[in-house]
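*Asks:* My questions concern the predicted model and sequence given below.
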Amino acid sequence: MGFSVTSMRQQPQVYAWSRFGQPEYTNWLDESLSWKDTCYIGDWSFLWQHKFRGPDVIKLFSDLSVNSFARFAPGQSKHVIHTNDGGKVIHEGILTRFPGDEYVLHGRGGFWVRYNLERGDYNASVEQDDWFIYQVSGPNSIKLLGKLDPSLSFLDTRYMWISPITIAGHRIWALRQGMAGELGFELQGPAEIGKEIYEAVLEAGQEFGIRRMGARVAMINHLESCVPTIATDYIPAIFEDELSEYLEFFLSSMPSYAQPAYIAGSYQGREISEYYRSPVELGWERNVSFDHEFPGREALMAEKAKPRRVMRTLVWNSEDVVDVYASLFREGAHYTYMEIPRDPWGFMWADRIERDGRLVGVATSRGYSYYFRKMLSLATIDVDHAEPGTEVTVIWGNPGEPEKAIRAVVAPVPYKPDRSRGDLRAAL
C-alpha cells in the first residue's frame, strides 16, 4: 500500500479518531480527581457497536482473535484482540455475549470481524447498532447506582460480566469493568433513551460529588491505569499491501465526525510497521491463548515464550519537565511545547527512550497526573531495561526542533493501584 512514516507526518492519513464530549466541564484538575475521590460519568457512546447472531459466531471470533472461547457464557464479556500474521494488533474491543445468543462488539474490531464474515463461510449475521455507553466509576459510584436502583441486584456482578439494572424506569445493562482502575460499571442501552439515562445519573450523583469527564482528562484515566489505546499507543497493523482492500473498507465505513490521526514526537520510525504493537508489547499477553488457530499464532507463541519488549510506566523527572516550560520564557529557540495535561486527541506522540545513548524503547501517552503531581507516560521498552527503578532518558522534541533529554524512571503498570475488583457491597 506504500505508507511511510514520513508521508504520514507530512500528509496525515484519515484514520478515524472520535471526539469525546467537551474539553472540560468543571476544570480538568477537578475532573481528574473524580475517579479517586468521588465518581464520574464518562460518555463513550462514540464507539461503534456491531451485533452478531447465528450458530457460527463463536467460531468466527475464535478464528480471528487471540482469545480462547472454550468458555464464554451468556452474560460474560471479553477484551478480544485481533492480530495479523506477524502477531501485531489489527483491532481490539469488548465483546459481550447477551442472553438469547446475541453478541455485541464495541469498538473498531467490529469492522474487521464484519469484513471477514461477509467474505467467509460462516452461518452468522451482523448489523451495526447504536448504543449509549456511560462509564460510572469511582469510590462513590456504587452508592450512586444503589440510589438509582434500590434493588441492588447489580452487586452480585462478577468482573467483566453484565447485569440488568433499572434507571429512570428503563431496564438497561451494566457491565462491571475497570477502565479507571476503580469500582464501577459501564451502563449500556439503546441510544434513544441515552439522554434520559445520562441526566438521571447526573442528577442522582450530585450528592456523591459526581463529575462529567471531559476530553482533556479522559486519557489520563487510561494512562494511570495502563489502558493502551489505538492511535495513541499503537497504530493498527492495517497499512500493508495484503490488507489494502480492508483498509479501503474500514475508511469508507467511518462516520463524518471521525478525525485524522497522525504521528509526532522524537521517535522517527522508517516504516509505519515500527508503530505496530503486539499484545505482549501492550501488556495484553494474558489474553493470548494457544488452544485454537488464529492469525499470528506462531509469532505470538515465540514472543510470549521470550518477549523482547514489554509495557511499563515512565515517571518523568519534574525538574527536566519544568525546564521545557521555562524555555518559553528565555530568549532564543524553545523546546517543543508540552501540552498539559496531555496532547490533544488525534496524535500518536512517540518519543525515544534511551539508556547510555542507545534506543531501548518508545514512550507514548505522555500526560500530567494532577493526582500524583507527576508527568507520566506508557512505554514499550526492551526487557533488559524494564525493571522498575531503572533510570532511562526520554528525548523530547519534534524533528527539526531543539531536543530536551528528560530523565525518567521505569515504574510498574498500572501506575495507580487497581481497585476495580474490590468488594461492591463494602462500597455501599
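*Replies:* Sure thing, it's come through.
*Asks:* contacts, neighbours, all on C-alpha from now
*Replies:* Noted.
*Asks:* residue with max distance from the center of the protein?
*Replies:* Residue distances from the centre of the chain (Cα atoms, centre = their mean) peak at residue 331, which lies 39.4 Å from the mean C-alpha position.
*Asks:* Just say helix, strand or coil for it.
*Replies:* coil (DSSP: H, G, I helix; E, B strand; the rest coil).
*Asks:* next, the one to line up against it:
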Amino acid sequence: MTTQSLESLLQQAGGPVSLLRAHKYDRADARPEYQPQQIIPVIPQEFSLWERETRSWREGVSLFDQTHHMSGVFLEGPDAQQLLSDIAINDFSTSRPGVARQIVCVNDAGHLIGDGIVFHLDEQRFSAYGAGFVQNWIMFHAQTSGYDVEAVYDTKAPVYPNGYAHTRPDCRYQIQGPLAGALIEKLNGGPLGDVRFFHMTEMTIGGQRVRALRHGMAGAPGLEVWGPYEHRDAIRDAIIEAGREFGLELVGGMAYLIGAVESGWYQAVVPAVYTGDAMRAYREWLPGNLGEGMIRLSGSQAHDRIEDYYRTPFDLDYGKLIRFDHEFIGRDALLSRRDEPALQKVTLQWNTEDAASLFAEMLTPGGRDVRFLHLPVMCDKMDKHYDTLMLGARDVGNSAYTAYTANERSILSIALVDESVQIGDEVVIGWGEAGGGYGDRLVPRTDIAEIRAIVSPAPYARVAREDYRR
C-alpha cells in the first residue's frame, strides 16, 4: 500500500480538526506500532497489582521497562550538534558527551511541536527519544536541510508484535524510588559515585557494560540504564534478582503513566504542524502513518480552528529553557511573545462526590451517555486530550491527562489554566467527548458530566515539588 503524506490526509479529511477528531482504529495504512492508539505496547498491563506497583516508587523501588514504547533517532556527523541547536529553543552548542538534556522544538510561529530527551553519546553522536514528534522533526531536517549528518530512525515496538520481527539497538530500564540508590549500589558492587542530575555514567549489570543516566520520576531518585538489545534479558534478570532484597516491583503499562501525572508532566499538546505555509514542506515529507497522522484529538473542548489547540513553550513552563542567544526556528516569534500572558500548568484534584457520581452513571442502565472513566489512567492512548475548564462563568483553560493514584488516593488531572486561576480555586471540568471526524470515521459525542476539582500545584506530589525539582 502506498503511504500518503500528512498533507494528503489533511486534504482528504477536509482539514486538521476533522482528521484529528476522527477514529483511526481501522486505518489500513497504519504502521504496526501505531495501531491501535495505545502507547505502551508489548509489556504486560500488570505484573502484580497496578495499585501496588504505583506505591513502589514512593515507598520502595520500581523497575520500568522503557525498551519498547518510545521512538528514537540516532544522529551522527560533523553537523549533528549544529542541527539540534538550530531547531531547539534550548542551545545545544555547549552540549558535551556524557550529558543529556531536554529538547523542545517549535514551529516558525513559536507553537510547540514537541519535546524529548537528547543523549550526547560521543563527540559527534547523539540519540533523541520521546513521543516521536521531535524525532520526526529531526529526521526531516537531517534529510532535507543540507546538514552533514547521518540520521537513523529507531522505531518503537509494535502493539501487535506477532508476525512482526522487531529489534532495537538498545534495551532501556529505569530504576526508581527511595531504595533505588541501595539497589544501584548493589548492582554496581559499590558506590556509583556522585553523578549529577541528567549526567551519564557506566556500570556493569548481568555481565554487560551499560550506560546510565541520573534521572528521576514522580520525585523519586533513580537511574535509567541502557545496553545491547540482545542482552536485554540478562540485564533485566540481574536487576530483578538483586532487587529481591529491596522488594523491587516491576511496573506494568497500567501504572506507568500515573507517575507522569504525579510529577506534573504534561504528556503532549497537539503538535503545531498541521497549518501554515512554512510547515507545508514538512507535511508533504511526513508519512501520514506516523504519530502526527494517527493521534486523536479528544475531550469536550471544541474549536473550529486547530490553532486554538496549539500551545507555546511558555504555556508548559518551558520558557526557562529558551536561549535567545542563538538562532533557531521560531526564535523571533517567541521573542515577541515572551511578555505576553501565558497559561500555567497545575494539577486538578477531583471532587470525591462528583467522581462517585460519574461511576454511578456508568453503572446505571439507561443512564446518561457519559464518557466512561478508565482506571488507573485516561492517558494510555495516543489521544491529545482537551476538556473544557470553567471557573464560575469563565473559560479558564483546559483539563488534560487524568489518572487515579493510590499514593494520594485521588483522581488527578493535569491542566493548563490562565493566570487568573489560583491554587485552591474550585473549577469545573467538562468531562465528555465533543465528537467529530469525517466520512465513516466519526466519533460520537457524549453528554458532558461536570466534575468539580481543586486547583493544586504541579507536581502534585510533595516530594516531587520540594526534593526532586529543587
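*Replies:* Perfect, thanks for sending it. It should be emphasised that the depicted structure is a prediction, and the values quoted were computed from it without experimental measurement.
*Asks:* follow-up on the earlier one: distance of the residue farthest from the centre of the first structure from residue 338 of the first structure?
*Replies:* Note on residue 331 of the first structure: its distance to residue 338 of the first structure, by Cα to Cα, to the nearest Å, is 18 Å.
*Asks:* residues contacting the counterpart of residue 44 of the second structure in the first structure?
*Replies:* Under the alignment (TM-score structural alignment), residue 44 of the second structure pairs with residue 22 in the first structure. Contacts were defined as Cα atoms under 8 Å, 6 or more residues apart in numbering; by that measure residue 22 of the first structure touches 214, 215.
*Asks:* Give me the most central residue, the second structure.
*Replies:* The central residue of the second structure, meaning the one whose C-alpha is nearest the mean C-alpha position (Cα atoms, centre = their mean), is residue 267 at 3.6 Å.
*Asks:* That one: what's it in contact with?
*Replies:* Residues in contact with residue 267 of the second structure (Cα under 8 Å, 6+ apart) are 260, 401.
*Asks:* try it again with 6 Å
*Replies:* Applying Cα atoms under 6 Å, 6 or more residues apart in numbering, one finds that residue 267 of the second structure lies in contact with no residue.
*Asks:* Residue in the first structure paired with it?
*Replies:* In the first structure, the position corresponding to residue 267 of the second structure is occupied by residue 229, as judged by TM-score structural alignment.
*Asks:* ok, which stretches of the stretch 151-300 of the second structure are strands?
*Replies:* Chain-ordered strands for the stretch 151-300 of the second structure, with DSSP state E, counting those that start in this stretch as the definition, fall at 170-176, 200-205, 208-217, 220-228, 249-251, 297-298.
*Asks:* Just put those in a markdown table and tack on distance to residue 89 of the second structure and mean neighbour count.
*Replies:* Conversion of these to a markdown table gives the following (distance: least, Cα to Cα, whole Å; neighbours: other Cα atoms under 10 Å):
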| stretch | distance to residue 89 of the second structure | mean neighbour count |
| --- | --- | --- |
| strand 170-176 | 27 | 23 |
| strand 200-205 | 23 | 18 |
| strand 208-217 | 22 | 20 |
| strand 220-228 | 25 | 22 |
| strand 249-251 | 33 | 25 |
| strand 297-298 | 26 | 27 |
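*Asks:* For residue 315 of the second structure, find the nearest of these.
*Replies:* strand 297-298 (18.8 Å; Cα to Cα).
*Asks:* Determine which of the strands of the stretch 151-300 of the second structure approaches residue 95 of the second structure most closely.
*Replies:* Among the strands of the stretch 151-300 of the second structure, strand 200-205 comes nearest to residue 95 of the second structure, with 12.8 Å by Cα to Cα.
*Asks:* Check the mean deviation of that closest one from the first structure.
*Replies:* Per the superposition on the first structure, strand 200-205 of the second structure and its aligned residues are separated by 0.7 Å on average (mean Cα distance after the TM-score superposition for the first structure).
*Asks:* so what secondary structure elements neighbour that strand?
*Replies:* Contact analysis of strand 200-205 of the second structure by 3 or more Cα pairs under 6 Å, 6 or more residues apart in numbering; DSSP states H and E lists strand 208-217 as its packing neighbours.
*Asks:* any idea how far the strand it packs on is from the chain center?
*Replies:* Taking the mean of its C-alpha atoms, strand 208-217 of the second structure sits 19 Å from the chain's own mean (Cα atoms, centre = their mean, to the nearest Å).
*Asks:* What's the match for residue 397 of the second structure in the first structure?
*Replies:* The criterion is TM-score structural alignment: under it, residue 397 of the second structure has residue 361 as its aligned partner in the first structure.
*Asks:* and what of residue 350 of the second structure?
*Replies:* Residue-level alignment of residue 350 of the second structure against the first structure, with TM-score structural alignment as criterion, gives residue 316.
*Asks:* I figured that match was touching residue 375, is that so?
*Replies:* Yes. The pair residue 316 of the first structure / residue 375 is scored as a contact, 5.4 Å apart, by Cα atoms under 6 Å.
*Asks:* between the two, which one's more packed in?
*Replies:* With neighbours defined as other Cα atoms under 10 Å, residue 316 of the first structure and residue 375 compare such that residue 316 has more, 23 against 20.
*Asks:* what does residue 98 of the second structure align to in the first structure?
*Replies:* Per TM-score structural alignment, residue 98 of the second structure is aligned with residue 75.
*Asks:* ok, how many other residues are close to its match?
*Replies:* 20.
*Asks:* In contact with it: list those residues for me.
*Replies:* With Cα under 6 Å, 6+ apart as the criterion, the residues that contact residue 75 of the first structure are 97, 98, 161, 162.
*Asks:* Mind checking what secondary structure the residue lying closest to residue 342 of the first structure once chain neighbours are set aside has?
*Replies:* Nearest residue to residue 342 of the first structure in three dimensions, chain neighbours excluded: residue 367, at 4.3 Å (Cα to Cα, 6 or more residues apart in numbering). Each residue gets one of three states, and residue 367 of the first structure gets strand by three-state DSSP.
*Asks:* how near is residue 367 of the first structure to residue 223 of the first structure?
*Replies:* Between residue 367 of the first structure and residue 223 of the first structure the distance, using Cα to Cα, works out to 7 Å.
*Asks:* With residue 247 of the first structure instead?
*Replies:* Separation of residue 247 of the first structure from residue 223 of the first structure (Cα to Cα): 28 Å.
*Asks:* The two: which is more packed in?
*Replies:* Under the neighbour definition other Cα under 10 Å, residue 247 of the first structure and residue 223 were set side by side, and residue 223 has more, 27 against 19.
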